[in-house]
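Novice: One predicted model, sequence on top.
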Amino acid sequence: MGTPGQAWGPAEQAQWRARQVRQRSYASDVLAVVEGLRTRFDVSRYGEVAYGDDRYPVHAIRPRQWVAGLPTVLVTGGVHGYETSGVLGALRFVDVHGERYAGRVNWVVAPCVSPWGWERIQRWNHDAIDPNRSFRPGTTVQESAALMALVAPLRGQFAAHIDLHETTDTDESEYRPALAARDGKAFQPGTIPDGFYLVDDTENLQPAFQQAVLQAVAAVTHIAPADDRQQIIGSPVLAPGIIAYPLQALGLCASVTGARYTTTTEVYPDSARTTPEECTAAQVAAVCAVMEFVLR
């Protein structure tokens, strides 16, 4: 799409948008589940993502018992709308484990940050922008700005933040070529790792925390090995299954709280060695491991 070597303009963005077809329902898949949790938890609307006639309320879920002085943990899913197990894992954590940690941890779950992307199984938002490169002061990206506004009153209270993601085959076959075309750059092929891995913060490495999360997940699904260059998706492997990015510099979601302990999960749902259920269970195991770590 577009002219090789030239970044997209409004015409190319509109052409790309016209190809995005609604494939699933945010109202049925997410909002209905959130409403079902309202009888046991505090559910609040923290914003709305609106594109034309498409309007999506976004919600946060918390325990009804909020205790001053307890560690606070943020759980985010669906920053990339096509990464299914992150949304399902966040919702399942609340349903199955939320009450167990209530009164022990002040947890906040934003289960689907990018509802337009969820419905279209798309990484980008309506404007062909990646929300997970847009968590910066003054951002105009609706999905990112709404979450940052939710977090702002609690900054300084967070002990940890876990952001639930997937790495899929379409990252290589669809998203990365589209990213290169959008930005007028040449596409550089890469490889997709087979298995689960974590992304730490290069400016705030917390190896013991990452290992605790990875150990819990390893009981559920397999961990991604390094490639022949000792890398995962082009980044050096710091320890088996762990790489690091400069979170704040890249505008990544995991930077929004300023917490000491942050991690981004990456599940590989296209592996022949896993199932959709196993991917969701791995996300839940990772969230529970974060809760247990801050309690220690």
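Specialist: It's in. Residues are numbered from 1 along each chain as shown.
Novice: okay, CA-based contacts and neighbour counts for the rest of this
Specialist: Fine.
Novice: Beyond whichever helix or strand Arg92 is part of, next helix or strand please.
Specialist: According to DSSP states H and E, Arg92 maps onto helix 84-92. Next in sequence after helix 84-92, counting helices and strands by DSSP H and E, comes helix 98-101.
Novice: how about that next one: buried residues?
Specialist: Neighbour-count burial for helix 98-101 flags Gly98, Glu99, Tyr101 (criterion: 16 or more other CA atoms under 10 Å).
Novice: now it, how far from the centre of its chain.
Specialist: 21 Å (CA atoms, centre = their mean, to the nearest Å).
Novice: what does stretch 267-274 give?
Specialist: On CA atoms, centre = their mean, the centre of stretch 267-274 falls 17 Å from that of its chain.
Novice: buried ones in it?
Specialist: Val267, Tyr268, Pro269, Asp270, Ser271, Thr274.
Novice: Kindly report the same for stretch 55-73.
Specialist: 56-63, 66, 70-73.
Novice: And that stretch, end to end?
Specialist: 28 Å (CA to CA, to the nearest Å).
Novice: Kindly tell me how buried Leu154 is, as a neighbour count.
Specialist: 11 (other CA atoms under 10 Å).
Novice: Check the gap between it and Leu74 for me.
Specialist: 10 Å.
Novice: Same check on Gly156?
Specialist: Distance of Gly156 to Leu74, computed by CA to CA: 12 Å.
Novice: higher neighbour count, the two?
Specialist: The neighbour comparison of Gly156 against Leu74 (other CA under 10 Å) goes to Leu74, with 25 against 13.
Novice: take the one below as the second:
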Amino acid sequence: MTTAFYPIGTPGTPWGDTERDTWRRQRTGLRSYTEDVLPRIESLSDRFDVSAYGALDYNGETYTLYAVRSLNWNPALPVALVTGGVHGYETSGVMGALQFLETEAARYAGRINLLVAPCVSPWGYERINRWNYDAIDPNRNFRPDGPARESTALIELVAPLRGQFLMHIDLHETTDSDESEFRPALAARDGKDFIPDTVPDGFYLVDDSEHPQPEFQQAIIAAVARVTHIAPPDASGHIIGCPVVAHGVIEYPVATYAMCTGITGAPYTTTTEVYPDSPTASPKECNDAQVAAVCAAIDYVLVQG
């Protein structure tokens, strides 16, 4: 095992309040939720039902969380949930969700009810960070009694609709900074050794190992392959330490890990992972890949019923 140096804390000792405060002070704003995201959400209000579903207050710094719904909501139709920005630093998750709403969502009117939360973690978005203000990963804390308000607010949003969801797609990225910053920070925070891994070069999906839907995943992979390249397995047949179960697909027990895609009970779920640091990938390509994934997912479930 390799113990990586991280400039906060003592190797082998989990962080306490002092270390968390130090980490927090070093996280400065690098972009603006108010300027980048909110105007695009507000511009959708003539075509969709835009409403607040929660608020965050971090030492006086406040963020309103917004959801976008189909304007003519039909209780007789199933629901598709699209989430972005659960990890705020994963830019195409946010921008892909917004681009889908702006360019493709209208063609599903009257066919399925859409519920979209474009930026679940705005504090992390502004600081280009995986964690929230409390150095907590929202995507390991989707529990009703969990410590991440980003996660519990989304749970409260979807709770009245449980039983109506047909699918949920959660838009993410895997970046080079996962290996250079976020996994070393995680090891330091938890007082553990950092074991290096390889960043996968390309797009992949995370299915639910407890309720796998392999044909659903492959329909998405086929659509995204027309936009960007699919990640191959490493030399041991893994992606981020997990066995590759099909082309571009790995599995996690999402409920056990308290991941976002476990909150709806939908029969079809997936987590996308775009690779924005590829020398051949542009921000536009990453956003387009997310949109292609969302459309392919909805198209598939509409056929399946």
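Specialist: It's in. Quick caveat, the model's predicted, so the values are computed rather than measured.
Novice: overlap in contacts of Gly156 and Leu74 of structure 1?
Specialist: Counting by CA atoms under 8 Å, 6 or more residues apart in numbering, the shared contacts of Gly156 of structure 1 and Leu74 are Thr257.
Novice: that older thread, now do the shared contacts for Leu154 and Leu74 of structure 1.
Specialist: Counting by CA under 8 Å, 6+ apart, the contacts common to Leu154 of structure 1 and Leu74 are Thr257.
Novice: ok, back up a step: what two of the buried residues of stretch 55-73 of structure 1 have the greatest distance between them?
Specialist: Among the buried residues of stretch 55-73 of structure 1, the pair separated by the greatest distance (CA to CA) is Tyr56 and Leu70, at 31.7 Å.
Novice: Now do the same for Gly138 of structure 1: its match in structure 2.
Specialist: In structure 2, Gly138 of structure 1 lines up with Asp145, judged by TM-score structural alignment.
Novice: so what's its match up against?
Specialist: Applying CA under 8 Å, 6+ apart to Asp145 of structure 2 gives the contacts Thr152.
Novice: His229 of structure 2 too?
Specialist: Contacts for His229 of structure 2 (CA under 8 Å, 6+ apart) come out as Gly202, Phe203.
Novice: gap between it and Asp201 of structure 2?
Specialist: 8 Å.
Novice: which residues touch the aligned partner of Val284 of structure 1 in structure 2?
Specialist: When structure 2 is aligned by TM-score structural alignment, Val284 of structure 1 is paired with Val291. Contacts of Val291 of structure 2 were listed using CA under 8 Å, 6+ apart, and they are Gly96, Ala97, Gln99, Phe100.
Novice: who wins for neighbours among those residues?
Specialist: Gly96 leads these on contacts (other CA under 10 Å) with 28 neighbours.
Novice: does that one really touch Cys295, like I thought?
Specialist: No. Under the criterion of CA atoms under 8 Å, Gly96 of structure 2 makes no contact with Cys295, lying 11.2 Å away.
Novice: joint contacts of these two?
Specialist: Common neighbours of Gly96 of structure 2 and Cys295 (CA under 8 Å, 6+ apart) do not exist.
Novice: Show me where the stretch 151-296 of structure 1 has its helices.
Specialist: Taking DSSP state H, counting those that start in this stretch, the helices of the stretch 151-296 of structure 1 run over residues 169-170, 176-182, 207-218, 247-250, 276-295.
Novice: Return the most buried member of these.
Specialist: helix 276-295 (a mean of 21; mean count of other CA atoms under 10 Å).
Novice: so where do the strands sit in structure 2?
Specialist: 48-58, 61-70, 79-84, 113-117, 165-173, 204-208, 238-239, 242-243, 249-252, 268-274 (DSSP state E).
Novice: taking those strands together, which one is wrapped up most tightly?
Specialist: strand 268-274 (a mean of 28).
Novice: Give the aligned range of that one in structure 1.
Specialist: By TM-score structural alignment, strand 268-274 of structure 2 lines up with residues 261-267 in structure 1.
Novice: Give me the mean deviation of that stretch from structure 2.
Specialist: Its matched residues in structure 2 lie on average 0.2 Å from stretch 261-267 of structure 1 after superposition (mean CA distance after the TM-score superposition for structure 1).
Novice: Need the residues that contact that stretch.
Specialist: Applying CA under 8 Å, 6+ apart, the contact partners of stretch 261-267 of structure 1 are 85, 159-167, 195-201, 206, 209-210, 254-255, 279, 282-283, 286.
Novice: follow-up on the earlier one: from the buried residues of stretch 267-274 of structure 1, pick the one nearest Gly2 of structure 1.
Specialist: Distances from Gly2 of structure 1 to the buried residues of stretch 267-274 of structure 1, taken by CA to CA, are shortest for Asp270, at 29.1 Å.
Novice: residues contacting the closest one?
Specialist: Contacts of Asp270 of structure 1 by CA under 8 Å, 6+ apart are Thr168, Asp169.
Novice: circling back: could I get the buried residues of stretch 267-274 of structure 1 as JSON lines with distance to Met1 of structure 1?
Specialist: Converted to JSON lines, the buried residues of stretch 267-274 of structure 1 look like this (distance: CA to CA, whole Å):
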{"residue": "Val267", "distance to Met1 of structure 1": "29"}
{"residue": "Tyr268", "distance to Met1 of structure 1": "27"}
{"residue": "Pro269", "distance to Met1 of structure 1": "27"}
{"residue": "Asp270", "distance to Met1 of structure 1": "26"}
{"residue": "Ser271", "distance to Met1 of structure 1": "29"}
{"residue": "Thr274", "distance to Met1 of structure 1": "33"}
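Novice: Turn the helices of the stretch 151-296 of structure 1 into TSV, columns for distance to Thr263 of structure 1.
Specialist: As requested, these are arranged in TSV below (distance: least, CA to CA, whole Å):
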stretch	distance to Thr263 of structure 1
helix 169-170	22
helix 176-182	23
helix 207-218	7
helix 247-250	10
helix 276-295	9
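Novice: Any idea which of those helices gets closest to Ala145 of structure 1?
Specialist: Nearest of the helices of the stretch 151-296 of structure 1 to Ala145 of structure 1, taken as CA to CA: helix 247-250 at 14.8 Å.
Novice: counterpart of the closest one in structure 2, which residues?
Specialist: Aligning helix 247-250 of structure 1 against structure 2 (TM-score structural alignment) gives residues 254-257.
Novice: got it, and stretch 11-31 of structure 1?
Specialist: Counting by TM-score structural alignment, stretch 11-31 of structure 1 sits on residues 18-38 of structure 2.
Novice: what's in contact with that stretch?
Specialist: So stretch 18-38 of structure 2 is contacted by Ile8, Gly9, Cys119, Pro122, Tyr125, Glu126, Arg127, Ile128, Tyr133, Asp134, Ala135 (CA under 8 Å, 6+ apart).
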